[in-house]
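J.: I'd like to go over a predicted model; first the sequence, then the structure.
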Amino acid sequence: MTPETAQPVTTEYFQTAMAALDVQPPVAVAVSGGADSMALLLLCRDWLRRSSDSGWADGLLALTVDHGLRRNSAAEAQRVAGWCADLGIAHRILQWADDKPTSSIQAAARQKRYALLEAACAERGIGDLLLAHQREDQAETLLLNLMRGSGVHGLAAMQPLSKRGKLRFVRPLLDVPKSDLYATLRAAGQDWIEDPSNHDSHYARVRMRTLYRHLRDEGMPPERLTATAAHMQRARAAIDHYTDELLSKAAIVGDAGVAWLDPARLSAAPEEVGLRAIARLITAIGAQRYTPRLSRLESLYQWLCAQPVTGGKTLSGCQLIPHKGRILILREMASIGPDLRLAPGQSGRWDARFDVALGRETASLCAGQAYFSVRAVGEVGLQQIRAMQTARPAANLPVAALRVMPGIWRGDALLAVPDLCYRHPAAAILQRAVTLDFAPRHPVFCKPLNNGNDRA
C-alpha cells in the first residue's frame, strides 16, 4: 500500500482484532516511541475507552526500555514519557543497567528487553503484553528465517499470540501495513521518533527491508510473504498437535526439571515431529528463550536415532545422558542461573524454570541468616544428603541428575530438596512451608492459544 492510499486503522478494526485474540485489561504496551508502537498505544487507548467505563486508564500501562546503547536513548525515553502523560496513560521506563556485550548486540538487547518487560508485567499482575509488529516486520522475519535455513516453525514467522510462562505476547497488527500506522498517527496529530538504527545496513533486518523492496518490484509484495507465513502457521499447528501426541508417549517430564525420553519411540515418529519434540524438551529443560538452531537439532536427532545410543551430548544448557535404555535430559550445571535469595514469606523464580515460595513460618529456621538461598544441590549438597541418609531412594537417577536439582540452603547447609523428599532433620517445617514448581518459560506440551483457552 502506498502512502497515497494508506488509511488510518479504525477503532472497529482494532476492536475486532483484540476480541479475536481474547485480550482483556489490564494490558501493557511496549512503546519505543517509534511510529508502530505509538500507533498501537493510541489504538489501545481508544479500544479501552470504548470497551471500559471512566476507569479505562487503570487498564493500560506503557513500558519503554532504555537500552542505553545510543547517546539519545534516555532523552527519547523521557520524550515518550511526556507523550504518555499528555495522553493520560501510565508509563514506566525500564533501564538496561548491566554491562553491554561487545558482539551480537541486537540479540542481547532483544533478550534483555523481553526480560525487563516480563518482569514489569509480573510486578503489576498484567497478563497481556501488546507488541507493535506489523505486516512488513512479518515479511522481514520470514525472509530472515528463510536465509537461516529455518524449517516450518521458523517460516511461520511471528505468531499473533504466544506465551512465555504466565505472560501472553499479543501482536494485533501483523496484518496491518506500516503506511496505515503512519496514517493513524497523522490523523491523531501524534508525533513519533525515528530510530536511526532502522536505516543502518550493518543490521541484517535492515538489509532484509532492502531485499523485500526488490521482491515487491518482482511481484512479491509483503502481503504475499505474510500469506506464506500464515500457511506455515497452519502447518505448524498440525505438527504441534502430533508433537504433543509423541511426547505424551515417548517422554516423562519430572517435577525436578528432568526428562526421560524413549529414543525408540522418537525414531519411529516422522522426522519433523521428532525434531519438534527434541526442541520442546531442550528449550524447557535448558531454560531457553528460543529453540536451538535447526542444524544442531538435526545433529542431535541423528545421534538419538542411532542404535544403541552411546556417549552423551550437551546442547543449549542441557545434558543428554543414555541411562537404562532411555535418554535422561537434565540441566547442565555450568549453565544454571545465579542463586535466588528469599526471606521468609517471599517468592521468586530460580534458573528461569522454577517458581519458589517460602512460607512466613520458615522464619524460625533463619538462625541469624536474613534469607535462604535456592541453588543446585551440587557435590556439597550430595555429601550432606549421604551423611543424613534420609532422602527418598533415587536409584533411577544418576548422580549428574541429583547434582542439578534445586535445593533450599541456609548458608552452607542444605535444608531441603523438595523433589527428593529430603529435608534436614532440624528443618521438618519445610515440608509444608516451601512451594517449588517446575514452570519453564516454554512448556513441553503446547495447546492452542485462542478464545481464552490459554488462560487456565
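T.: Great, that's in hand. Numbering: from 1, shown residues only.
J.: from here on, just use CA atoms for contacts and neighbour counts.
T.: Will do.
J.: ok, Ser201 - contacts?
T.: Arg207 (Cα atoms under 8 Å, 6 or more residues apart in numbering).
J.: doesn't Asp98 lie inside a strand?
T.: No. With DSSP: H, G, I helix; E, B strand; the rest coil as the criterion, Asp98 is located in coil rather than a strand.
J.: what's around Tyr203, how many residues?
T.: 12 (other Cα atoms under 10 Å).
J.: tell me the SS of Val416?
T.: In this structure residue 416 is Ala, not Val. Under three-state DSSP, Ala416 comes out as strand.
J.: over to Gln190?
T.: Secondary structure, three-state DSSP: Gln190 is coil.
J.: so where does Arg276 fall, helix or strand?
T.: Using DSSP states H and E, Arg276 sits within helix 271-285.
J.: put this next to the first one:
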Amino acid sequence: MSPEATSPQQAILKFLASIRSPARILVAISGGSDSTGLLLLLDEAVKAAPHLEISLCAATVDHGLRAGSTDEARHVAALCASLGISHTIATWQGDKPKTGIMAAAREARYGLLAETAAALRADLIVTGHTLDDQYETLRMRGLRTEQISSGIADALLFDRRFWILRPLLFSRRADIRSFLRARDVPWIEDPSNEDVRYERVRMRRQINADAVAENDIRAAWEQRLALSSRGAEWLDRHFRLHGGLLGQVLPDGLRKDSTVLNYAFGRLTAVFGGQPFVPGRAHMERLLTFAAGREPGRMTVGRVVFDLRRDGLYLARESRGILPLVLRPGEAGVWDGRFCVKNGLTTSIEVETLAASLGSSPMTEMRGDHFERLPKAAWKRAIASAPALSSEGDHLSPQSAEAVEMTRYFAPFDRFLTRFDFIFADRLSAVFAMAPYAGLPLRSIDGKTI
C-alpha cells in the first residue's frame, strides 16, 4: 500500500462510523474491480457490525454501449445474489448521442441510480471512485487551469435529493484488487479503460501517482469549504434580490477580497445566466475589473447583463438566446437553465419570456416604493426575461396556471452539487426563498462531528 493511501478496509470502517443510522445504502456496481471491491468491503463490514443498523442494496447501470454489457450486468446480479444483497439492473434506453458520449453516459448513470435509490428506499448512494481516479482528475484539470483544483469530491448531491458518497477516494486500486484476490473474487475488465481516445486513459498512462499526497488534497478541500463559507457570508451582507429576477450587489460588496468576489460572482453569473459552469478565467477577470470601476456602465458575461450604478451592481439575464420550451401533459423540464416547470394540465403548454409573450419588453405589475427605487432599465430587463405560460397560443388563465408547477432552478448546483459549494448554494437558496438542499447523511467527516 502506498504511504499516502488509506487501506480499503480502514476506509470502509471509517465511512460506516461516519454515516447516520439506521441507513440503507445503494451500492453502484459495474463489475469492475473498484465497485466490486466496494460492495464486498461494505458487505463484510456491515455483517460484522449488525449494531450499526445499516443495510445494503445494489444497482448496475447497463449503458448498452458495447457488446457484452448485458451479460456483465447479469454476472454482477449473480454475485449480489450470492451475498444476499438485492440488486437491480437499470438500462439506459433511447438513442445515444454521437458526440459527448461520456458526459451523456454520466448524466444517464446518475439519473438511473437516483431512480433506483428511490424505488429501493435507499438513503444514499456510494460509488467506487479511488485515489487513482483522483490523481487522474487532478492531472486533467491541471492541464486546463493554473488554479488549485480540489479534484473529485467525496460527497455530491444529485438533483437536490440523493447524496452520492465515495468511501474509497483515498484508497488505491491496487490495494482493492489485492483484497479481491485474497477472497478469490474476479472482476470485469472494461475495454474502454484501455482506449486511448479517452483523455482519462491517456492520463492514466502518464501519471505520476506520488505527485499529490492525501494531505494536499484535503488541504485543497478545506480551502474550498472556507471559500464557500466566506461567499455565503458575502451574500448575507452585500447581495439583494428584487422580485426574484434582479440581483444587486451593494457598493461595499464590490470592494471585498478578490478571491471571494471571483467565487461569488462566478456562481451568481451561472445561476442568473442558467449555465451549469462558471465563466472562464478571462471572462471573470474582465468582470471583476469592470465591477471595481467607478464609472457607471454595462457589460455582458455568461448571458448576464451587469449594470454598474452608484448604488451598486445589478445583474439580470440578457434577453437574447432564450428559447421556448414546450411541455406535453404531465411532462417536466428546465426552461433556460433557470426554472423547473412541470405541466399539470391536460393540454400542452409553452414557456417563453414575458417579453416574447407580450411582443415587447414589459414592466411589471409589482408596484411600491421598493420597486420604484430600482433603476428602470435594469428592472425592465429583468422582467423581460421572466417566464410566461401559454397553451395553444393563448395566455393561461390564473386558474390554469395554478396547475403548472414552476420553481427556480440553479444550473450550477441543482443537478450536481459538491459538498465544497454546499454552504454557498444553500444560502443562495434561502435568498431566493427556496427549500434548503438535503443535508449530508453524515454525523462526522474525518472524525469531526458535523
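T.: All right, it came through fine. Bear in mind that the values here come from a model prediction, so they are computed numbers and not experimental data.
J.: ok, back up a step: with structure 2 superposed, average distance for the helix or strand just after the helix holding Arg276 of structure 1?
T.: Per DSSP H and E, helix 271-285 of structure 1 leads on to helix 294-305 as the next helix or strand towards the C-terminus. Its aligned residues in structure 2 lie a mean 3.2 Å from helix 294-305 of structure 1 after superposition (mean Cα distance after the TM-score superposition for structure 1).
J.: buried set for helix 294-305 of structure 1?
T.: Using 16 or more other Cα atoms under 10 Å as the test for burial, helix 294-305 of structure 1 gives 294, 297-298, 300-301, 303-305.
J.: can you check stretch 333-341 of structure 1 too?
T.: Buried residues in stretch 333-341 of structure 1, defined by neighbour count with 16+ other Cα under 10 Å: 333, 336, 340-341.
J.: can you check stretch 144-152 of structure 2 too?
T.: For stretch 144-152 of structure 2, the neighbour count (16+ other Cα under 10 Å) marks 149-152 as buried.
J.: cool, stretch 399-408 of structure 1 as well?
T.: 400-408.
J.: for it, the distance to its chain's centre please.
T.: Counting by Cα atoms, centre = their mean, to the nearest Å, stretch 399-408 of structure 1 is centred 24 Å from the centre of its parent chain.
J.: any idea how far Asn145 of structure 1 is from the equivalent of Thr88 of structure 2 over in structure 1?
T.: Counting by TM-score structural alignment, Thr88 of structure 2 lines up with His91 in structure 1. In this view, His91 of structure 1 and Asn145 of structure 1 are 34 Å apart by Cα to Cα, to the nearest Å.
J.: His87 of structure 2: neighbouring residues, count only.
T.: His87 of structure 2 is flanked by 24 other residues according to other Cα under 10 Å.
J.: actually Ala67 of structure 2, not the one I wrote
T.: Neighbours of Ala67 of structure 2 (other Cα under 10 Å): 8.
J.: what of the one 4 residues further on?
T.: Burial of Asp71 of structure 2 is recorded as 11 neighbouring residues (other Cα under 10 Å).
J.: out of the buried residues of stretch 399-408 of structure 1, who's nearest Leu48 of structure 1?
T.: Among the buried residues of stretch 399-408 of structure 1, Pro406 lies closest to Leu48 of structure 1 (Cα to Cα), at 42.6 Å.
J.: what lines up with the closest one in structure 2?
T.: In structure 2, Pro406 of structure 1 lands on Pro387 (TM-score structural alignment).
J.: my read: its match touches Thr353, true?
T.: Yes. Assessed by Cα atoms under 8 Å, Pro387 of structure 2 is found in contact with Thr353 at 4.7 Å.
J.: Arg135 of structure 1 maps to what in structure 2?
T.: Matched to structure 2 by TM-score structural alignment, Arg135 of structure 1 sits across from Leu131.
J.: dump the residue contacts of that match.
T.: 5, 168-173.
J.: quick check, nearest of these to Asp394 of structure 2?
T.: Closest approach to Asp394 of structure 2 among the contacts of Leu131 of structure 2 (Cα to Cα): Leu169, at 53.4 Å.
J.: ok, the residue nearest the centre of structure 1 - contacts?
T.: By Cα atoms, centre = their mean, structure 1 has its centre lying nearest to Arg164, at 4.1 Å. Going by Cα under 8 Å, 6+ apart, Arg164 of structure 1 touches 441-442.
J.: aligned to Ile152 of structure 2, what sits in structure 1?
T.: By TM-score structural alignment, Ile152 of structure 2 lines up with Met158.
J.: list the contacts for the closest residue to its match other than its chain neighbours?
T.: The spatial neighbour of Met158 of structure 1 that comes closest, neighbours along the chain excluded (Cα to Cα, 6 or more residues apart in numbering), is Gln138 at 6.5 Å. Contacts for Gln138 of structure 1 (Cα under 8 Å, 6+ apart) come out as 157-158, 174, 226, 229.
J.: ok, these in structure 2, which still hold?
T.: For those, the aligned pairs still in contact in structure 2 (both residues aligned by TM-score structural alignment, their matches' Cα atoms under 8 Å) are 157-158, 174.
J.: now, these that are in helices?
T.: With helices taken from DSSP state H, there is no overlap with the kept ones among the contacts of Gln138 of structure 1.
J.: distance to Ser267 of structure 1 added to those residues, as JSON lines?
T.: Listed next are those as JSON lines, based on distance: Cα to Cα, whole Å:
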{"residue": "Ala157", "distance to Ser267 of structure 1": "27"}
{"residue": "Met158", "distance to Ser267 of structure 1": "29"}
{"residue": "Leu174", "distance to Ser267 of structure 1": "37"}
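J.: re the thing from before, for the match of Thr88 of structure 2, helix, strand, or coil?
T.: Relying on three-state DSSP, one would call His91 of structure 1 strand.
J.: over to Val305 of structure 2?
T.: Here Val305 of structure 2 is strand, with the state taken from three-state DSSP.
J.: what number of residues lie near it?
T.: 22.
J.: tell me how far it lies from Gln248 of structure 2.
T.: 12 Å.
J.: can you pull the residues that touch both of those two?
T.: Applying Cα under 8 Å, 6+ apart, one finds that Val305 of structure 2 and Gln248 are jointly contacted by Leu315.
J.: count the residues that sit near Lys249 of structure 1.
T.: Lys249 of structure 1: 12 neighbours (other Cα under 10 Å).
J.: what about the strands in the stretch 1-150 of structure 1?
T.: 27-30, 60-66, 90-95, 128-130 (DSSP state E, counting those that start in this stretch).
J.: right, and those - which one's nearest Arg113 of structure 1?
T.: Nearest of the strands of the stretch 1-150 of structure 1 (Cα to Cα): strand 60-66, 6.4 Å.
J.: kind regards, and thank you for your time.
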